[in-house]
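> prediction below, plus the sequence it came from.
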Amino acid sequence: MTTNKDAFSDYLQLEKKYSPHTVNAYLNDVISFESFNAIHFDQENVEQVNYGQIRNWIVSLVDSGISNSSVNRKIASLKAFYKFLLKIKQIEINPLLKHKALKVPKTLQIPFSEKEVEEALSQMQNPQGFEAIRNKLIVDLFYTTGVRRTELIHLKKINVDLAKNTIKVLGKRNKERILPLLPIVANQFLLYGQERLNLAVIVDADYFFLTKKGLKLNDSFVYRLINSYFSTVSEKVKKSPHILRHTFATHLLNNGADLNSVKELLGHSSLASTQIYTHNSLSELKKVYQEAHPRGQK
């Protein structure tokens, strides 16, 4: 018999087009609340709970020491579950309808400066061998396209079109977008492609970026790669693929790109997501304004 959780899982995958990883995260959060409810309220049926019971779970999560942002993510999963139950008429009232998310301190994502990027890339001039050529291409691709880490990892060989100097990536909620390649980066694709052909073994042949053993890259590998190259040129706390994506957007805006174009390149569904990158471009704009205006130096 199909349970509400099974139906919820199908809904997330088939209608919402969420990735398997996201679906599992949602279901694990619902199951976590189920377990809490069974232990503390002797009630396994979470379809018939009140907000007081959920509030107790929230308090226990906070007391366990996890961050407010992590608690909010778990509650978002539960809220999505109850919205689904409303949709299929299994409940009449969403117990989380009036819940307000816990406050999360805003953390400013500080991008790399243009000088830091240039210094990182200068370490990689004239790369020799498969790994060095691949690593330089990965850094350049993050910086020149703003691609997400998971999009880079899952880039398929078939979706690299060097005749048109474009790549097609699969973003959040399975949304595809086509990204243009700068000629200098397209040339690196050709160079890497030639080295890739010389691998002794290729296991994950469909994927474009591989390890020297012919396997698809993973999240931690790509994180370590970016962190290692930028650790020598930057003292910023965070040196990750996401910061490089953030850097891509900030540098475009600083150099006159319009917000809508950056939104499309990043694959954001709304301008609100892109506007977080305007903090740094605003400081650059103030600097230019102060230097250029006749009264700016007075």
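Nice, thanks for sending it over. Numbers count the residues shown, from 1 in each chain.
> please make it C-alpha for all contacts and neighbour counts, starting now.
Will do.
> which strand or helix spans the spatially closest residue to Pro111 that is not a sequence neighbour?
Excluding the flanking residues, the one nearest Pro111 by C-alpha to C-alpha, 6 or more residues apart in numbering is Thr247, at 4.6 Å. According to DSSP states H and E, Thr247 maps onto helix 241-254.
> stretch 160-174: how far from the chain's middle?
For stretch 160-174, the separation from the chain centroid amounts to 16 Å (computed by C-alpha atoms, centre = their mean, to the nearest Å).
> show me where this protein has strands.
Using DSSP state E, the strands of the chain run over 160-161, 166-170, 176-180.
> buried ones in the longest helix anywhere in the chain?
When the chain is parsed with DSSP state H, its longest helix is helix 20-41. Residues Val23, Tyr26, Leu27, Asp29, Val30, Ile31, Phe33, Glu34, Ser35, Phe36, Asn37 are the ones in helix 20-41 that count as buried (16 or more other C-alpha atoms under 10 Å).
> now do it: distance to the chain's middle.
Per C-alpha atoms, centre = their mean, the centroid offset for helix 20-41 relative to its chain is 23 Å.
> give the buried residues for stretch 269-282.
Result for stretch 269-282 [16+ other C-alpha under 10 Å]: buried residues Thr274, Tyr277, Thr278, Asn280, Ser281.
> what lies in contact with that stretch?
Identification of contacts with stretch 269-282 by C-alpha atoms under 8 Å, 6 or more residues apart in numbering yields His246, Ala249, Thr250, His251, Leu253, Asn254, Leu259, Asn260, Val262, Lys263, His268.
> give me the buried subset of those residues.
Members of these classed as buried by 16+ other C-alpha under 10 Å are His246, Ala249, Thr250, His251, Leu253, Asn254, Leu259, Val262, Lys263, His268.
> measure the fifth one to Ser261 for me?
Leu253 sits 10 Å away from Ser261 when distances are taken as C-alpha to C-alpha, to the nearest Å.
> tell me the contacts of the nearest residue in space to Ser77 that is not next to it in sequence?
Distances taken as C-alpha to C-alpha, 6+ apart put Tyr26 closest to Ser77, at 4.9 Å, once the chain neighbours are dropped. Shown in contact with Tyr26 (C-alpha under 8 Å, 6+ apart): Lys74, Ser77, Leu78.
> list just the nearest of the buried ones among the contacts of stretch 269-282 to Val288.
Asn254 (10.0 Å; C-alpha to C-alpha).
> second structure follows, compare the two:
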Amino acid sequence: MAEQVIKERELENFLTYLTIDRGLSLNTKENYARDLGGYLTYLEQQSIEHFNQVKREHIQTYLIELYGRGLNTKSVARHLSAIRTFHQYLMIERLCSQNPCDLIESPKLSRDLPEVLSVAEVERLLESFTEETAADLRNHAMVELLYASGLRVSELLALNIVDIHLSMQFIKCRGKGDKERIVPIGEVASDVLTRYLEKARPQLLKKSTDVLFLNRFGDPMSRQGFFKILKKQAQMAGITKNLSPHKLRHSFATHLIENGVDLRLVQEMLGHSDISTTQIYTHMSKEHLKELFEHTHPRAQALKERDSTS
């Protein structure tokens, strides 16, 4: 019992270390406390009296137990990360001479492919705008530009008039890390933006500002405001997928790669610092090709017919 009290005290010290030395959030700290509480209980059940007695086999058995409780791979990986960090801390404090997690590989996480709109769905969305009012024209311009450029919603709403170069059909934007990039937008988006600047923005303008997209009060359009506009327009266009600004960005990248655009160019347009982030869209493209094959190739159709009659 005394050993358990010592372990719990070290856990409290570790959580303090996370807050002060590592600067982790309260939510992360609570996750560590919950995951490591179960781990310390397991060590007690194994009659382990000192952290130096913990071996790789103990942790592997604990991870198997977690799987047995129904935890998924992502949750087990999170538990292992907490245990690994805890033992690193114990080594720093000279309470443990080695980290028993060093030879344990983290479970391989499958990366979920983001859902995207089909080209037909995007066309239906963009053709659903009427442009009858200044707000309608502004909404069309925002959504048309978002899909034409692949911008993040924060980048879209931060655009100023000086960032738009319609004669050259490109825009300048600032992304993560305040990095500036040039993004082509094409003729259709340029035309809609021209109409917005000439007809709609002067009606929405209530005070002097360089911000491109304004709400009905003449203030910069908010993320929440744009999200509501997009959801409403998707409903009007009969799109049943849960549409978000980021889903349009995913759709932009996926459609480019499906049409043969080089991955490096897509990386540059999206503003990704690491190409591995962009590579997810090649996987999505392969999934799309596989789906097309299964729906259209005669041999795939013949196999389906054979399976249905067997």
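Structure received. Worth saying up front: this structure is predicted, and the values here are computed from it rather than measured.
> tell me the residues of structure 2 aligned with stretch 166-179 of structure 1.
Taken onto structure 2 by TM-score structural alignment, stretch 166-179 of structure 1 occupies residues 170-183 there.
> so can I have CSV of the buried residues of helix 20-41 of structure 1 showing distance to Ser231 of structure 1?
Shown next, in CSV, are the buried residues of helix 20-41 of structure 1 (distance: C-alpha to C-alpha, whole Å):
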residue, distance to Ser231 of structure 1
Val23, 34
Tyr26, 34
Leu27, 37
Asp29, 35
Val30, 39
Ile31, 40
Phe33, 40
Glu34, 43
Ser35, 43
Phe36, 42
Asn37, 45
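> so which of the residues you listed comes closest to Asn218 of structure 1?
For the buried residues of helix 20-41 of structure 1, the nearest to Asn218 of structure 1 is Val23 (19.3 Å; C-alpha to C-alpha).
> what's the counterpart of Ala158 of structure 2 in structure 1?
Checking TM-score structural alignment: Ala158 of structure 2 goes with His154.
> Gln279 of structure 2 now?
Match for Gln279 of structure 2 (TM-score structural alignment): Gln275.
> got it, and Glu121 of structure 2?
Using TM-score structural alignment, Glu121 of structure 2 lines up with Glu116 in structure 1.
> count of neighbours near that match?
16 (other C-alpha atoms under 10 Å).
> next, the contact list for the nearest residue to Lys103 of structure 1 once chain neighbours are set aside, please.
Nearest non-adjacent residue to Lys103 of structure 1, counting by C-alpha to C-alpha, 6+ apart: Asn68, 6.9 Å away. Counting by C-alpha under 8 Å, 6+ apart, Asn68 of structure 1 touches Val62, Leu102, Lys103, Val104.
> quick one: contacts for Tyr42 of structure 2?
So Tyr42 of structure 2 contacts Tyr62 (C-alpha under 8 Å, 6+ apart).
> that one should be in a helix, yeah?
Yes: according to DSSP: H, G, I helix; E, B strand; the rest coil, Tyr42 of structure 2 belongs to a helix.
> before we move on, the earlier item: measure the nearest residue to the match of Ala158 of structure 2 once chain neighbours are set aside to Ser9 of structure 1 for me?
Distances taken as C-alpha to C-alpha, 6+ apart put Tyr207 closest to His154 of structure 1, at 6.4 Å, once the chain neighbours are dropped. Look at Tyr207 of structure 1 and Ser9 of structure 1: by C-alpha to C-alpha, they are 27 Å apart.
> in contact with Arg249 of structure 2, which residues?
Contacts of Arg249 of structure 2 by C-alpha under 8 Å, 6+ apart are Leu146, Tyr147, Gly150, Leu151, Arg152.
> next one: Ile164 of structure 2
Here Ile164 of structure 2 is in contact with Phe170, Ile171, Lys172 (criterion: C-alpha under 8 Å, 6+ apart).
> out of the buried residues of helix 20-41 of structure 1, which comes closest to Tyr223 of structure 1?
Closest to Tyr223 of structure 1, out of all of the buried residues of helix 20-41 of structure 1 and judged by C-alpha to C-alpha, is Val23, at 23.3 Å.
> the closest one maps to what in structure 2?
Checking with TM-score structural alignment, Val23 of structure 1 has no match.
> so Val23 of structure 1 touches Phe8, yeah?
No: using C-alpha atoms under 8 Å, Val23 of structure 1 makes no contact with Phe8, being 9.1 Å away.
> joint contacts of the two?
The contact sets of Val23 of structure 1 and Phe8 do not overlap (C-alpha under 8 Å, 6+ apart).
> for the stretch 1-150 of structure 1, which segments are assigned as helices?
4-10, 20-41, 51-63, 68-87, 114-122, 130-145, 149-153 (DSSP state H, counting those that start in this stretch).
> got the angle between the fifth one and helix 241-254?
The one in question is helix 114-122 of structure 1. 130 degrees (axes from the mean of the first three to the mean of the last three C-alpha atoms, to 10 degrees).
> and the angle for helix 114-122 of structure 1 with helix 130-145?
Going by the same axes, to 10 degrees, helix 114-122 of structure 1 makes 160 degrees with helix 130-145.
> and helix 114-122 of structure 1, how far from structure 2 on average?
Between helix 114-122 of structure 1 and the aligned residues of structure 2, the post-superposition mean distance stands at 1.4 Å (mean C-alpha distance after the TM-score superposition for structure 1).
> the last one too?
For helix 149-153 of structure 1, the mean deviation from structure 2 after alignment is 0.4 Å (mean C-alpha distance after the TM-score superposition for structure 1).
> Glu264 of structure 1 maps to what in structure 2?
In structure 2, Glu264 of structure 1 lands on Glu268 (TM-score structural alignment).
> OK, contacts around the nearest residue to its match once chain neighbours are set aside?
Take Glu268 of structure 2 and drop its neighbours on the chain: the residue closest to it by C-alpha to C-alpha, 6+ apart is Arg181, 7.8 Å away. Contacts for Arg181 of structure 2 (C-alpha under 8 Å, 6+ apart) come out as Lys172, Cys173, Arg174, Gly175, Glu268, Met269, Gly271.
> follow-up on the earlier one: and of the buried residues of stretch 269-282 of structure 1, the nearest to Ser231 of structure 1?
Asn280 (21.2 Å).
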